[in-house]
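**Q** I'll drop the sequence and a predicted model, then ask my questions.
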Amino acid sequence: MKKLLTLFTIFTLVVILAACGDDDAKNASDSSDDANTSEEQVTVTIASWGFGTEEEKNLNRMMIDAFNEAHPNINAEIDESIDPADWNGSLSAAASASEMPDVFILAQIPTGLANDWLLDLNTMTEADEDFSNVPEAVQEAVKNDGKVYALPAGQHFLGYFVNKDLFEQANLNAPEMGMSIETFTSSVREVTDINNGVAGLNHPYTIPDWYPAAANSDLGWFTYQDGKFQLDSDEFISGVNLANTMLTNDYAYEALAEDQQANFTGEDPEQVWLNGGVGIKWDGTWITGHLESQSDFEWDFIGIPGDRVVMTHDYYGVSSSTEHPEAAYELAKWMSYGPEGFLKQMEIADAEEELNLGSMPVTTDQEVLDSYFERVDAPGIISAYENLDDAIIEPVKTVPGFAQSRWEAPTGIEVGEDPNVNIAGLVDAGMRGEINIEDYVSQINELANQKYKEGLEAINQ
């Protein structure tokens, strides 16, 4: 009998222990499920010169609020400590103090690389299907040594806008996207009527930048393409000479004498354009909002001669010291090329009458483009999107040493009262006819490539 009681007691104990084990396993499972469904919220900071002040109604600030609403596990906060008046200096100070924002707008990508500010984003972009919808030329622009270090934002086209009414009044055909260089030149010449307050062009100073790329697909902006400048090319010389033609024949308003400008209506070049005094104006697509509201003429975007499109961007970087790289990437994507973010940006702008879209979409995503083009009444802009694969990226923010190669490097050449004119001054002197640019292109080409090489070495050292 005792033996039977002992066996019963042991059996009962085993059943009780097993039941306790099941409860512990269930509790552990429940805890694991809770952990998976309620991730800890992380905070990431973002700095940009585009946030304005807290008192202003600012689209970018509203986008941060929308991001936080759409991403409950991420708390995005604006870092107000980076000074827009000294952006790179402020970022350097923040880096030295280990207080870098997690996400920040870049004045120049090479500067961020040279200072080791930027996180390698390649693994994340390779796994991101949305990044594959960024135009190929733009993807290449944000890479260094084959890896992505920045995300493109704030996309705009650079090029010419046309006042179609002026051409109609002169019984002329207005130039369109895809025009030839010859058509562009004759259009400027034929619409000009200085005595009656009409200039063909606002200014000719960007012609040497775009002309080489329009004349030769193997050249880019200011001839730069595939790691070299070709300023000794015939195309660059022709661009400078065309600008000289515009200046010496009084086709450009901003180069006219004061007594000639007195024939125009407006206190400054922008007013003259808005008042219908300029046939073709160089600018960026950021002006479309105020063109819609402030001009009373029919206009269109016609880009540069030929089929190539010139694009310019802002760029966001993710700090190499961030503790939350995935969350920072999601925020940077929302504020840049991400379809979800751009659709929200359009929604906010539609709801706020006084706000205009701050950018064009940096994506070929069809849903985004369809929604965007419902808001755009400019055939040239729509046409430009069809030619993005062969786009020219303005290299100011992406190419190492470009500021030196295009403007700042001293040449050692005396022009006028300047004993050591820089590259920009020398090109300007060629446009004004003070020198024969052909005599100097070999020298400035060598100098421009040298400055590019130095900029590249600063990144790779």
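**A** Structure received.
**Q** Could you use CA atoms for every contact and neighbour count after this?
**A** Noted.
**Q** ok so V240 is a strand residue?
**A** No: applying DSSP: H, G, I helix; E, B strand; the rest coil, one finds V240 to be helix, outside a strand.
**Q** contacting residues around it?
**A** 207-208, 427, 430-431, 437 (CA atoms under 8 Å, 6 or more residues apart in numbering).
**Q** Then I348?
**A** Contacts here follow CA under 8 Å, 6+ apart; on that basis I348 touches 59, 62.
**Q** And for T45?
**A** 76-79, 101-103.
**Q** What of G401?
**A** G401 neighbours (CA under 8 Å, 6+ apart): 451-456.
**Q** can I get these in JSON lines with secondary structure?
**A** Below are the contacts of G401 laid out as JSON lines (three-state DSSP):
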{"residue": "K451", "secondary structure": "helix"}
{"residue": "Y452", "secondary structure": "helix"}
{"residue": "K453", "secondary structure": "helix"}
{"residue": "E454", "secondary structure": "helix"}
{"residue": "G455", "secondary structure": "helix"}
{"residue": "L456", "secondary structure": "helix"}
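**Q** Just the buried ones from the residues you listed?
**A** Buried members of these, counted by 16 or more other CA atoms under 10 Å: 451-453, 455-456.
**Q** closest to T312 among these?
**A** T312 has its nearest neighbour among the buried ones among the contacts of G401 in Y452, at 19.5 Å by CA to CA.
**Q** Take this one as well and set it beside the first:
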Amino acid sequence: MHMKRRALLGTTIAIAALAISGCAGGGSGSEGDGPITLEYWAWGTSQKPLVDAWNASHPDIQVKHTDAGGGTDSSAKLVTATRAGNAPDVALVEYNTLPAMIVAGVAADISDAVGDLEEEYAPGVWSQATFDGASYGVPQDAGPQALTYNKARFDELGIAVPTTWAEFADAAAAVRAADPDAYITTFAPAEFGGFAGLAQQAGAEWWTVDGDAWTVGFDDEASVAVAVYWQDLIDRDLVKAEPLLTPEWNAQLNEGNILSWPAGLWAAGVINGVAADMAGQWAMAPLPQWTEGDSAVAFQGGSAAVVTTSTEHPEAAAEFAAWIGASEEASAIQIEEGQYPASLAGQQLTLDSEPPALMSSQTDYWEIAAQIAADTIPEITWGPNVNVASSAFQDAMSAAVTNGTPLRDALTETEEVVVEDMETSGFTVETR
């Protein structure tokens, strides 16, 4: 995250903090009154085993886990719950939505409780949850983009793993020629984070800030080039344009008709959750490159555990957030579930770990993951209304796919909504 953006958010954050101080909502008693129960909202396959492990070793602070939906759904619910005074004590928040959660008064400043953890993280990762010099969360996992692919089917069809997006397009055609029922991948119109990562890999910057002035560029040259690339694959029926993880999509995946997923490293755990019988058939490779030789990739996802302003147990909540983000025990659980830990110790631990179940035969999985993580773009500026942008993107892209209109036009429509919302909120905005 850029320091300039943090500084700009600082005034807004300070105002929000004044408005919410002293307004903490429900809870289950205070420290010193006996066992404490914390409410924790988080999604993903690793969360239940993480909470179970914490509860087994912390009898005085018990955690109740609720899956409140994925990152976008959970963030919207957090804002509503905070306004009602009944938000959970701790919540998992994606890095790209954390600025909006701070401005909305959801995430509390926990610098005093977790500041000493900074040395446990690479600067680029720690900065994902740090704004205006204050820490608002403990990074839990990192999601640099990679290519998760069905190695068994690639081998069966004689498809080489593409190293560039031009090769990926050729491979997509080869898959269709070899098996008319199969597609190399899916273009999912609602995947805001996925498209954002591919655009950032190509050089896009959807938000930048200079002093008090924001520049917004959802339809900049790089983003339009990415949209045109996928438009071509859709028009030639070389990829499926449909939502991910629906019953229909899951069935096609299990039948071996969807052969890859360009996504964050967490994709292994997600696919294994819906296609456990395919364990051992898949593998992971670096994401194809837009420019041959340029190995930089973006984060897609990745999240931090935040302590909410509604908690009555800030010390206990911060202790849990620190453990779930930075402890070796928690990292080991994440690794087992296919997540890539955010902490340096956790990333080092992967090198001595078995690969995720989905690619159990890929002995170099974690070495490749470490290489990809090292090539991740360190500074991405996310704007203060990512939730608005995500919703507008999903609506515009889904309509474009349904109506057969250009994907590039959906980027322009998204930008118009984002700019109008920022101007209404009082930001000075220019377009690129």
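**A** Sure thing, it's come through. Note that the structure is a prediction, hence the values are computed from the model and not measured.
**Q** Quick check: TM-score for this pair?
**A** TM-score of the superposed chains, computed with TM-score structural alignment, normalised by the length of the second structure, equals 0.68; 366 aligned residues with a CA RMSD of 4.3 Å.
**Q** still on that earlier bit, quick one: which of the contacts of V240 of the first structure sit in helices?
**A** When DSSP state H defines the helices, the subset of those inside them is 207-208, 427, 430-431.
**Q** ok, so of those, who is nearest L166 of the first structure?
**A** Nearest to L166 of the first structure among those, with distances taken as CA to CA, is I207, at 22.1 Å.
**Q** surely the closest one meets G239?
**A** Yes: in terms of CA atoms under 8 Å, I207 of the first structure counts as a neighbour of G239; the distance is 5.8 Å.
**Q** Tell me where the stretch 1-150 of the first structure has helices.
**A** Along the stretch 1-150 of the first structure, counting by DSSP state H, counting those that start in this stretch, helices occupy 2-37, 59-70, 87-96, 109-114, 122-126, 136-141.
**Q** Out of those helices, which is the most enclosed?
**A** Mean neighbour count (mean count of other CA atoms under 10 Å) peaks for helix 109-114 among those, with a mean of 22.
**Q** residues in contact with that one?
**A** Contacts with helix 109-114 of the first structure, where a contact means CA under 8 Å, 6+ apart, come from 106, 118, 142, 149-150, 315, 397-400, 455-456, 458-460.
**Q** at 6 Å what do you get?
**A** With contacts defined as CA atoms under 6 Å, 6 or more residues apart in numbering, helix 109-114 of the first structure is touched by 118, 397-398, 400, 458-459.
**Q** distance between that helix and the chain's centre?
**A** 16 Å (CA atoms, centre = their mean, to the nearest Å).
**Q** Repeat that for stretch 241-256 of the first structure.
**A** 29 Å.
**Q** what residues are up against Y183 of the second structure?
**A** Per CA under 6 Å, 6+ apart, neighbours of Y183 of the second structure: 239, 257-258.
**Q** Most neighbours among those residues, please name it.
**A** Neighbour counts for these (other CA atoms under 10 Å) peak at V239, which has 25 neighbours.
**Q** Show me what that residue aligns to in the first structure.
**A** V239 of the second structure maps onto A252 in the first structure when the alignment is built from TM-score structural alignment.
**Q** which residue packs closest to its match, ignoring adjacent ones?
**A** Nearest non-adjacent residue to A252 of the first structure, counting by CA to CA, 6 or more residues apart in numbering: L201, 4.5 Å away.
**Q** repeat for P144 of the second structure
**A** F299 (4.1 Å).
**Q** Please tell me how far the one you found sits from D375 of the second structure.
**A** Counting by CA to CA, to the nearest Å, the gap from F299 of the second structure to D375 of the second structure is 10 Å.
**Q** Let me see the contact set for A19 of the first structure.
**A** No contacts exist for A19 of the first structure under CA under 6 Å, 6+ apart.
**Q** how about it, what's its partner in the second structure?
**A** So A19 of the first structure corresponds to nothing, using TM-score structural alignment.
**Q** To Q230 of the first structure, which of the helices of the stretch 1-150 of the first structure lies closest?
**A** When the helices of the stretch 1-150 of the first structure are compared (using CA to CA), the closest one is helix 136-141, at 19.1 Å.
**Q** State the span of the second structure onto which the closest one is aligned.
**A** Helix 136-141 of the first structure maps onto residues 123-128 of the second structure, going by TM-score structural alignment.
**Q** Please report how far E267 of the first structure lies from N196 of the first structure.
**A** The gap separating E267 of the first structure from N196 of the first structure is 17 Å, by CA to CA.
**Q** Kindly report the same for V138 of the first structure.
**A** 43 Å.
**Q** Now which residue in the second structure aligns to L231 of the first structure?
**A** The alignment partner of L231 of the first structure in the second structure, by TM-score structural alignment, is F218.
**Q** Against W165 of the second structure, how distant is its match?
**A** 21 Å.
**Q** Pick out whichever of those two has more residues nearby.
**A** Higher neighbour count among F218 of the second structure and W165: F218, with 28 against 17, using other CA under 10 Å.
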